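> model the following, please.
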Amino acid sequence: FHEGRPGGQRGRLVITLAILLLSFAIFIGRAVYLQAIQAPRMAQRAADRMRYTHDLLPDRGAITDRNGSALARSESAVLVFVDPQMISRNGVDERAEMSRSQQAKAAAAPKAVAKILAKHLGGYPEDYREALTKKDKSGRLSRYSIVKHQVPSYTFDQIKAEMKDGGWYGVFSSNDPVRSYPSGTLAASLIGFVNTEGRGSAGLEYSLDKKLTGTRGKESYEASTYGRIPLGHETLIPATNGNSYTLTLDAQLQLSVQNALEAQMHASKAESGQAIVMDVKTGEVLAMASAPGFDPKDYGKAKANQLRNHAIADNYEPGSVQKVITMAALADQGIVNADTHVVVPRTLPSGGSHIKDAFDHDTLHLTARGVIAKSSNIGTTLLTRQTDKSTLTKYLQAFNLGKPTGIELPGEATGSIPPASMADYTRDQVSFGQGMSVTAIQEAAAVAAVVNGGVYHQPRILKSGVDGNGETVEIPTGKAHRVISRRASSTVMDMMESVVTLTPDRQVPGYRTAGKTGTAERIDPSCHCYRGYTASYVTVGPVEDPRILTYVVINSPSKGSHQGSGIALPVGRQIMSVALPQFGVPPSRTKAPKKPLEYTP
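Here you go, the predicted structure:
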């Protein structure tokens, strides 16, 4: 038996050596695998954990009035975000082993950071738990979690200082400007507002949203607990700021118009109202007021009637202001001049009913000028019956009625005009502004064409623009076309001036102005019946060389007069007395002549 022991020992030695060699081979293989094969992947994973990527938000473009006064602009603010993974280790690299004190600090970090955020951003520490413990798709703590948008920069400075003092890590910021409206309620329905997601939700903020917003950038960088790694890999795609726009509006005039309109709205307890001031030579809208208004900073409290831009969105029957358009069509055809004679009976049969005037009278002998001055429905109808319906429709279309004007605002209504195949009684109604509908911007632009030598200018609200680099942005110029002759334009101006000279209280001191009042029944959509009134007044000046037009509409007044001459005319006169001198229009050098409104048969 003793002779076999050496062989057994050798066998065990061989086995032991084999096991050692196999273990060594496995170790070497594992090392090679980790170093040669897995090393790049592990390095990439480590690098990914140190890499931060987030969007760079552009500054939203500004909106200013024609003189540079800010109506909407972006003010400095930041997006506060956190790195939940960094907070969980309080900045200690995950590849490093933490000491007991570091572990204790890391365990306290989430609550401490939440307390700091609640102190400066509002709410309770518990409100921030979700953001501080957010996980990514793999189930690991995220490297990026948004806490709050549009935080004032000085507030974040306070957060940063308190984080530093406490030795806490993981809270960061990036540019996230807040939208402000320095002029408050001024032209709010026209400017609109930006919602909590940063998107334009009404007015120009909505229609120009993509252009105002600009393009987001992206930043990617490597960072450690102590900030960016100086020689780390970085990628930067800068944000492109949005376009900024200058409007045709004049903020001072806009304020005067809004105040005058809102005062009359309150006095007459009207449902709504709108007022437009235009430069008839260019189509530029100098002021556009819609009441009731709202504060874009607090748009959530506004009702639908306040958010609505009534000047472009409301369809209504224009009433007697439409007689200006009717007379323009008739004068252009040579059917009437200012002194054309019209025998006006007490009533006029039409479509199984009778047309009446707003004032009771026996048979009148009026000039066409008198028909406009006294606002005779009967006289206007009798003159209109001298043209065919298809021709009347063509003139309405030429004045751009029945379709949007194309002004750079969202939500513009189309209005409606009857076809050439309309019934005779419909033609009669249309002649004095019923049986059809318009918007205030349509009617203002149409009358502007009548008084501007017969040339229609598409209404405009944008004057100029620049992109995020300060380069000029092309703004389409409004289209223009001739509708009536200069002679016809002069004839209608003659008629309209007689409206103002009828009584002294209609005149603007120092200026010869022309105008036309309107009163029409309103259609109530709830019953599809007439209920309430629309009172309006359009005025232009100076008569010698028309420049400024004002159009005022008061909807459903419930206190006092419902006539255009009673509640809309005073507002229009007040606005004109401000607008004409403000835009440097020289006073008239001649007095308005008194011309015959009636004739002796």
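
> from here on, contacts and neighbour counts on C-alpha atoms
Fine.

> surely K594 and V500 touch.
No. Between K594 and V500 there is no contact under C-alpha atoms under 8 Å: 10.7 Å.

> who's more crowded, those two?
Comparing K594 with V500 by other C-alpha atoms under 10 Å, the one with more neighbours is V500, at 24 against 10.

> which ones are touching the residue nearest to the more buried one when sequence neighbours are not counted?
Residue nearest to V500 in three dimensions, not counting chain neighbours: R506, with 5.3 Å by C-alpha to C-alpha, 6 or more residues apart in numbering. By C-alpha atoms under 8 Å, 6 or more residues apart in numbering, R506 lies in contact with V500, L569, P570, R573.

> ok, P152 next?
S76, A77, V78.

> so which of these belong to helices?
If you go by DSSP state H, those have nothing in helices.

> could you also give me the structure for this next sequence, so I can compare it with the first?
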Amino acid sequence: MTFPSDGRSRNQRAGREDTSRRSAYQDESRRAARERELKRRKGIPESQGTTFRPTSPSQTGAQKRRVNAVTLIALVVAGVLIFRLGWVQIIWGPELSLNASEQRTRVYVDPARRGTITDREGNQLAYTMQARSLTVSPNVMRAELRTGTDLALRLAAEETDPANVASYVTIEEGVAYDRASGEEKETILNEKVKERMENIATRIPEIIKSHGKDVSDIRSSEILEKLNAESQYEVLVRNVDPDIATEITDELPSVAADHQDIREYPNGAIGENIVGRISMDGNGQFGFEASNDSLLAGNNGRSTQDMSILGQAIPGTLRDQIPAVDGASVELTLDLDLQTYVQQALEQAKAASGADDASAVVLDAKTAEVLAMANTGTINPNEDTAKQIEEGKSFDNPSITHPFEPGSVAKIITAAGVIQEGLTTPEEVLQVPGSIEMAGVTVKDAWEHGVVPYTTAGVFGKSSNVGTLMLAERLGEDKFAQYLDLFGLGQSTGIELPSESEGLLPAPEQWSGGTFANLPIGQGMSITTLQMAGIYQTLANGGERIEPRIIKSATDADGAVIEQAEPDKVQVVSPEAAKMTVDMFRAVTQSDPTGVQQGTGTGAAIDGYQISGKTGTAQKIDENTGAYSNSEYWITFAGIAPADDPRFVVAIMLDEPERGVHGEGGQTAAPLFKDIATWLLNRDNIPLSEVPEPIVLQAQ
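As a prediction, the model looks like this:
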């Protein structure tokens, strides 16, 4: 037999185990004896209490196993609880804390007042008026009313039957609400909720109407539909006077009056293409309101406070208070009276001429400030905008967003260049043929003629394409390209309005053989009405081009002046060259009974004043052929008044007119220039001009 490796026999080990069990049994017997002795000394009968029964060794092992099992279970449960607690504290803790904070925290916004926009004389173009929006929380209101309590019914009675609140409420059968069954109470409650909804829907327009306000857009059926909506927030009526809103909320406690600012545009469509509009949420949406939103809007104030579960403010929790900073007030360079006249004159000219559209810009000749910028089809923000859009009106400002080919009105660039470079004089006589060939392109004048001895002044007074190209060849492509750049073509003017187009001007490196045959006569490039006005402002201002401006001044909420960036200035030609060019272009408006010394724009002439300007007729591209159309034109005119002491620059564009601007034969914008310039000269009492010497257009 093989023995265990420790060298002891199995009987020896068994003996030791028996000895251990006897020792444990003896210890337990001794403890029982001590317990009996203790009871005897205290006089307690030995029979009372638990009679000692020695525990067998096998019972002791089972107890230990049970204790170990219970301990293990307790440890596992404790571990799970500790793990769960750690998970809640570490993993879920931040999110739960955030949710709790959001539930009790309220952030209040104090809206800033949007700045006022005025014209140069202080006439209001846009301002903000305080108002209220009537709102309700349908879900919350219905939940409160359907709790089935007397309080809820009495709250309803305050609006539906305030005279009988004390005795409220009974059903038709005369059963008191307090004694009604559960089903009857629910019926009563639902009926009263319905009555309250109908009462609110009816009373709101009644109260507003009682103050003499138009309620044609306020419908009780729509209000009732919102009251029954499954939502937390509904706007019942907007743009309510604060006093009327207070009266409504006092009578109808379930309705709230939220702060609302109404942006007013008192002049309707006049100047709307410039001023623009704000959206329903108060942000700039179109025009100046959009491009200068940050300047006008200001900064809203904010404050934070904790609320109880019942919606009550917790004292001492108001914090993070930031006061509102109202927006800046802006004075524009616009002249409201002039803007009104020009806009109305454009609409009349469009109707009389049959044009698709028309636009006009009036600049101060010395400062390049925009005095008027008008278009036809401007929307009225105070009327139904959707209907107006269907009629073709818009918030757009084509004077800066819709470029077009200027035609002959742009020939003044070539004229200024050759005068500045000393390549000609107004009196020089050129032998001008009926056509010219440049880089394989043949260009003709608008009328048939042989060689004619036109002076340089006569070339532009008669609007000869051939004579203009003859002079442009002297200037050369590179120099001509420089002058296009100096006059600002193909560049943004920098006006403080949105969506301005730079126009279209091919880069010199992209010029083809025929490009130089087109650009000097105003073809092959596109400019806006504002850019066209800027060309003539440059020459009227002694050859210095100034970026046009629409902001005259701005002040913050405290009245402090906000400095505006100075407009860029570029000296394009010398003052002498500019004056000579302006004086030479008086030939365009000159009359002659014989027609020999007569220009193409006599309709722009104003008795008693020297007027300088240029007509333009630019062919549009035929979409079907891709070539220039012989029936669709842009008709333009740009001029300076008076030419001897420039004060105003007026630029006009008509899109596809069928007749003159007053319904007369021919297609010209010159008479509209005359109307606008005459109005300005008379209004401002501009002194009459000296009678000039006649200009020779054609040598005899």
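
> which residues touch V235 of the second structure?
Counting by C-alpha under 8 Å, 6+ apart, V235 of the second structure has contacts S133, L134, T135, V136, K226.

> and the last one, how many neighbours?
It refers to K226 of the second structure. K226 of the second structure - counted by other C-alpha under 10 Å - has 21 other residues nearby.

> show me what contacts the aligned residue in the second structure for Q322 of the first structure?
Matched to the second structure by TM-score structural alignment, Q322 of the first structure sits across from A410. Each residue near A410 of the second structure by C-alpha under 8 Å, 6+ apart is listed here: P520, I521, G522, M532, G616.

> list the contacts of the second one.
Residues in contact with I521 of the second structure (C-alpha under 8 Å, 6+ apart) are G407, S408, A410, K411, N465, T468, L469.

> from those, which is closest to E159 of the second structure?
For these, the minimum distance to E159 of the second structure (C-alpha to C-alpha) is 71.8 Å, reached by G407.

> wouldn't the closest one be in contact with A618 here?
Yes. Look at G407 of the second structure against A618 with C-alpha under 8 Å: they come within range, at 4.3 Å.

> mutual contacts of the two, please.
Common neighbours of G407 of the second structure and A618 (C-alpha under 8 Å, 6+ apart) are G522, Q523, W634.

> check the gap between the first one and R16 of the second structure for me.
Meaning G522 of the second structure. 125 Å (C-alpha to C-alpha, to the nearest Å).

> residues touching D250 of the first structure, list them.
D65, R66, N67, L286, A287.

> and the buried ones among those, selectable in ChimeraX?
A single ChimeraX command selects the buried members of these (16 or more other C-alpha atoms under 10 Å):
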select :65,66,286,287
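
> same check for the contacts of D250 of the first structure, but in the second structure.
Mapping the contacts of D250 of the first structure onto the second structure (both residues aligned by TM-score structural alignment, their matches' C-alpha atoms under 8 Å) leaves D65, R66, N67, L286, A287 still in contact.

> what about the helices in the stretch 201-350 of the second structure?
Applying DSSP state H, counting those that start in this stretch to the stretch 201-350 of the second structure gives helices spanning 220-227, 242-251, 272-275, 287-291, 293-297, 336-353.

> ok, how many other residues are close to the aligned partner of F399 of the first structure in the second structure?
In the second structure, the residue paired with F399 of the first structure is F487, using TM-score structural alignment. Using other C-alpha under 10 Å, F487 of the second structure is surrounded by 25 other residues.

> what of K595 of the first structure?
16.

> give the contact list for the counterpart of it in the second structure.
Counting by TM-score structural alignment, K595 of the first structure corresponds to I695 in the second structure. By C-alpha under 8 Å, 6+ apart, the contact set of I695 of the second structure is A457, M584, R586, A587, Q590, Q597.

> follow-up on the earlier one: closest to I276 of the first structure out of the kept ones among the contacts of D250 of the first structure?
A287 (5.6 Å).

> save the helices of the stretch 201-350 of the second structure as TSV, and put in distance to P657 of the second structure too.
Formatted as TSV, the helices of the stretch 201-350 of the second structure follow (distance: least, C-alpha to C-alpha, whole Å):
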stretch	distance to P657 of the second structure
helix 220-227	47
helix 242-251	50
helix 272-275	22
helix 287-291	27
helix 293-297	37
helix 336-353	5
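
> identify whichever of the ones you listed lies nearest to Q312 of the second structure.
Of all these, helix 242-251 comes closest under C-alpha to C-alpha, at 19.2 Å.

> now the closest one on the first structure. Mean distance?
Taking mean C-alpha distance after the TM-score superposition for the first structure, the mean distance separating helix 242-251 of the second structure from the aligned residues in the first structure is 2.7 Å.
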